[in-house]
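Asks: Please find the sequence and the predicted model below.
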Amino acid sequence: MSTPSALHIVCPHCHTTNRVQAGDQAKASDCGQCHRPLFEGEPLELDAGSFDKHLARNQIALVVDFWAPWCGPCLQMAPFFHEAAIALEPQARLAKLDTEAQPQIAARYGIRSIPTMIVFKGGQEVARTSGAMATEGITRWIRSVL
């Protein structure tokens, strides 16, 4: 299977789909609509609308941390997930979804324990893991499924 010459990348700010030359996503690409960077090395906060758009339109892996604000392990893992975003962008978009604020999406994916991370490719779940991890564990796990 050949690599596409251009990839669709959804802007983390305005959620517009951008066409970026393959290989160029590592460069300082900006959104054609809002002109802000497509990659800033930090997890994206998703809601119901932005979750579905990023899932359906991004042609890079989407890694979602399903968490809740009352969850101690989730809060402990948050800075490590942020560090993983720095290490893994632009090969993957790391995002967080608050299961308390978005219970319908958590239910759609059968989230029963948090934190749970799911890797999506082409809109489909390809891997999941539950439990808090440090940066090295997060990056190693994600790279193993990319």
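Replies: Thanks, I have the structure now. Residues are numbered from 1 along each chain as shown.

Asks: C-alpha only now, for contacts and for neighbours.
Replies: Will do.

Asks: what about the helices in this protein?
Replies: Remark: helices assigned in the chain by DSSP state H are 48-57, 72-88, 103-108, 135-145.

Asks: OK, contacts around the residue nearest the centre of the chain?
Replies: Among the residues of the chain, the one closest to the centroid is residue 94, at 2.7 Å (CA atoms, centre = their mean). Residues near residue 94 by CA atoms under 8 Å, 6 or more residues apart in numbering: 42, 43, 44, 62, 63, 64, 65, 85.

Asks: any chance of the residues you listed in CSV, with neighbour count too?
Replies: Below are the contacts of residue 94 laid out as CSV (neighbours: other CA atoms under 10 Å):
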residue, neighbour count
42, 20
43, 25
44, 22
62, 24
63, 23
64, 24
65, 29
85, 26
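
Asks: next, the one to line up against it:
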Amino acid sequence: MTTAESIHVVCPHCHTTNRVRTDQLGAAPDCGHCHRPLFADHSVALDTASFDKHLARSQLPLLVDFWAPWCGPCRQMAPGFEQAAAQLEPGMRLAKVDTEAVPALAARYGIRSIPTLILFKGGREVARQAGAMGAADIVRWARGAG
């Protein structure tokens, strides 16, 4: 009998790191700490501390939408980003960072225009795309860049 490989997944609710067998990712696993679903088919809002935890501890690729509430194209893209989350989870975590509420993260990554999508793998930026996109384009870009 072979042992299934497991990966670390950070809970989108309590930000506790969980070990999940890869063959169980699609079986709606719950967090061992708060017992809420690890995947809910929508993005998670992150502040600096939770962003750093997801980036450093989760072994899932992290797709982040850097946005602001006053930004028309950001608001226009928001429903598509949520639709993309439903298609890309559990293979990827989708997150949103409000650049008004968390300006330090926007500065850290040199965000010059919003919305900007950044895909991280292994804690490092692997791709970046500025400008609003629809759900299908987000999914296509994320899968192609990842």
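Replies: That came through fine. From a predicted model like this one, the values you see are computed outputs, not experimental measurements.

Asks: returning to what we had before: I'd like the helices of the first structure as TSV, with distance to residue 27 of the first structure appended.
Replies: Shown next, in TSV, are those (distance: least, CA to CA, whole Å):
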stretch	distance to residue 27 of the first structure
helix 48-57	20
helix 72-88	14
helix 103-108	32
helix 135-145	20
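
Asks: Can you tell me which of those helices is nearest to residue 11 of the first structure?
Replies: helix 48-57 (8.6 Å; CA to CA).

Asks: residues in the first structure matched by stretch 137-144 of the second structure, start to end?
Replies: Aligned by TM-score structural alignment, stretch 137-144 of the second structure falls on residues 137-144 of the first structure.

Asks: average offset between the matching stretch and the second structure?
Replies: Here the mean offset of stretch 137-144 of the first structure against the second structure after fitting is 0.3 Å, by mean CA distance after the TM-score superposition for the first structure.

Asks: List the buried residues in that stretch.
Replies: Of all the residues in stretch 137-144 of the first structure, those buried under the rule 16 or more other CA atoms under 10 Å are 138, 139, 141, 142.

Asks: Out of those residues, the closest to residue 122 of the first structure would be?
Replies: Using CA to CA, those come closest to residue 122 of the first structure at residue 142, 15.4 Å.

Asks: show me what contacts the closest residue to that closest one other than its chain neighbours?
Replies: With CA to CA, 6 or more residues apart in numbering as the criterion, residue 142 of the first structure has its nearest non-adjacent residue at 7.4 Å, and that residue is residue 119. By CA under 8 Å, 6+ apart, residue 119 of the first structure lies in contact with 61, 62, 63, 64, 125, 126, 127, 128, 142, 145.
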